[in-house]
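J.: Pasting the sequence and the predicted model now:
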Amino acid sequence: MIAEKISELELMEVWYEDDPTMRIKVTFPFFLGNGTKSTAVVYFEIKPGCRLGTHTDSAEEIILVLEGTAEVSLGDERGRLSAGEMALVPAMVPHGLGNAGDETVRVVGFFSSNVVVSTFDRPMMPFGQRVVGTPPVLEEDQVASGNTGA
């Protein structure tokens, strides 16, 4: 069994250089790299006043809000999800989430593939690129491994 405790996950902070509202903490506790066969899971937190930038994912995702209230965009749709609510995000449909309240929003996303490629509307820092995957790879890691393709 592969198991993780949410309170003990090591989160990475990601942001847009030119937009201080796009800032989240994120990790992929389950994906191909740690043994999953056909699924991946992302966990992320959004502080009040912040948001997750608009992006597409290569795989279908179900998002579940654990805490807080999120303002969600999905294609041309807008809505809110609160703790205990979930929504389906089809593959390759642009979407984003913002914190719509005064407490940190905590979300789990369940993907239908063990590898996920996400393409953002702007370069994600600290990666410096719009396209990131599971797990996110820093540019210096790509150079060290000899894989510098985007």
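T.: Yep, it's here. Predicted model, so just to flag it, every value in this text is computed and none were measured.
J.: going forward, measure contacts between C-alpha atoms and count neighbours the same way
T.: OK.
J.: Spell out, range by range, the strands that occur in the protein.
T.: Taking DSSP state E to define them, one finds strands in the chain at 12-16, 19-30, 40-46, 51-57, 61-67, 69-74, 77-82, 86-89, 95-99, 105-111, 117-124, 129-133.
J.: Rebuild these as JSON lines, extending it with distance to Gln142 and mean neighbour count.
T.: As requested, those are exported to JSON lines (distance: least, CA to CA, whole Å; neighbours: other CA atoms under 10 Å):
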{"stretch": "strand 12-16", "distance to Gln142": "17", "mean neighbour count": "17"}
{"stretch": "strand 19-30", "distance to Gln142": "18", "mean neighbour count": "19"}
{"stretch": "strand 40-46", "distance to Gln142": "22", "mean neighbour count": "22"}
{"stretch": "strand 51-57", "distance to Gln142": "21", "mean neighbour count": "22"}
{"stretch": "strand 61-67", "distance to Gln142": "27", "mean neighbour count": "19"}
{"stretch": "strand 69-74", "distance to Gln142": "32", "mean neighbour count": "20"}
{"stretch": "strand 77-82", "distance to Gln142": "36", "mean neighbour count": "14"}
{"stretch": "strand 86-89", "distance to Gln142": "29", "mean neighbour count": "16"}
{"stretch": "strand 95-99", "distance to Gln142": "27", "mean neighbour count": "23"}
{"stretch": "strand 105-111", "distance to Gln142": "24", "mean neighbour count": "23"}
{"stretch": "strand 117-124", "distance to Gln142": "16", "mean neighbour count": "18"}
{"stretch": "strand 129-133", "distance to Gln142": "12", "mean neighbour count": "17"}
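J.: this is the other structure I want to compare:
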Amino acid sequence: MLAANINDLDLTQCGFDGKPEFRVDANWFIHSGTGAQGSTIVYFEVPTGHTCPGHNHTVEENIFIVEGTAEVTIGDETKTFGKGGLVVIPALERQVIKNVGTDTLKVLGFFPSTTVISGFDEVLHGPPTPSRVVVVPEPGDVMTTYPNV
């Protein structure tokens, strides 16, 4: 059985250099490298007053708001979601998730693929190598980055 408790995960702080308002603390804890055969799951937190850096993914993402209040922008559409909210984000659509609440925003993201390629607006600092493109994961890897892209 492949299982985890989001309360026990170690999170990696990520953001854009010189822009402290952009921050996300994340752990891609279910994927092909951990034994998943058809999906990837990421858990992330966005501190109060911060914004998850703008990005897109090569596959559709379904996000579930575990706690907090999120302002979600997909393309040019923006809506606010609270605890229990569920949002489907189409593949390759740019997304920005801002914590507009008073508590830490806690989110689960579900992907229908064991590999997810993410493209960020700027170089993302926090993964093993700063990069605009992050691949999660190659089998056996935690995360692969491409710094020259």
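T.: Arrived safely, thanks for sending. Bear in mind the structure is a predicted one, so any value in this text is a computation, not a measurement.
J.: thinking again about what came up before, identify whichever of the strands of the first structure lies nearest to Thr148 of the first structure.
T.: Proximity to Thr148 of the first structure (CA to CA) singles out strand 129-133 among these, at 11.9 Å.
J.: What is the corresponding segment of the second structure for the closest one?
T.: Counting by TM-score structural alignment, strand 129-133 of the first structure falls onto residues 131-135 of the second structure.
J.: hang on, the earlier thing: take the strands of the first structure and write them to JSON lines, including distance to Glu4 of the first structure.
T.: Shown next, in JSON lines, are the strands of the first structure (distance: least, CA to CA, whole Å):
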{"stretch": "strand 12-16", "distance to Glu4 of the first structure": "16"}
{"stretch": "strand 19-30", "distance to Glu4 of the first structure": "7"}
{"stretch": "strand 40-46", "distance to Glu4 of the first structure": "11"}
{"stretch": "strand 51-57", "distance to Glu4 of the first structure": "23"}
{"stretch": "strand 61-67", "distance to Glu4 of the first structure": "16"}
{"stretch": "strand 69-74", "distance to Glu4 of the first structure": "24"}
{"stretch": "strand 77-82", "distance to Glu4 of the first structure": "23"}
{"stretch": "strand 86-89", "distance to Glu4 of the first structure": "21"}
{"stretch": "strand 95-99", "distance to Glu4 of the first structure": "24"}
{"stretch": "strand 105-111", "distance to Glu4 of the first structure": "13"}
{"stretch": "strand 117-124", "distance to Glu4 of the first structure": "22"}
{"stretch": "strand 129-133", "distance to Glu4 of the first structure": "20"}
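J.: Please identify which of those is closest to Met1 of the first structure.
T.: Of all the strands of the first structure, strand 19-30 comes closest under CA to CA, at 11.5 Å.
J.: How about the contacts made by Asp17 of the second structure?
T.: Residues near Asp17 of the second structure by CA atoms under 8 Å, 6 or more residues apart in numbering: 123-125.
J.: mean shift between the match of strand 129-133 of the first structure and the first structure?
T.: Superposed on the first structure, stretch 131-135 of the second structure shows a mean distance of 0.8 Å to its aligned residues (mean CA distance after the TM-score superposition for the first structure).
J.: Please compute how far that stretch lies from its chain's middle.
T.: Remark: stretch 131-135 of the second structure is offset 12 Å from the chain centroid, using CA atoms, centre = their mean, to the nearest Å.
J.: same question, stretch 98-107 of the first structure
T.: For stretch 98-107 of the first structure, the distance to the chain centre is 14 Å (CA atoms, centre = their mean).
J.: mind listing what the residue lying closest to Val72 of the first structure once chain neighbours are set aside touches?
T.: Distance criterion CA to CA, 6 or more residues apart in numbering; nearest residue to Val72 of the first structure, sequence neighbours excluded, is Leu97 at 4.6 Å. Counting by CA under 8 Å, 6+ apart, Leu97 of the first structure makes contact with 51-54, 70-73.
J.: Of all pairs in those residues, which one is the farthest apart?
T.: Thr54 and Ala70 (13.8 Å).
J.: Any figure for the gap between Ile97 of the second structure and Thr129 of the second structure?
T.: 23 Å (CA to CA, to the nearest Å).
J.: need the contacts of Leu97 of the first structure in TSV with distance to Ile24 of the first structure, can you?
T.: As requested, the contacts of Leu97 of the first structure are exported to TSV (distance: CA to CA, whole Å):
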residue	distance to Ile24 of the first structure
Arg51	7
Leu52	6
Gly53	9
Thr54	13
Ala70	13
Glu71	14
Val72	15
Ser73	16
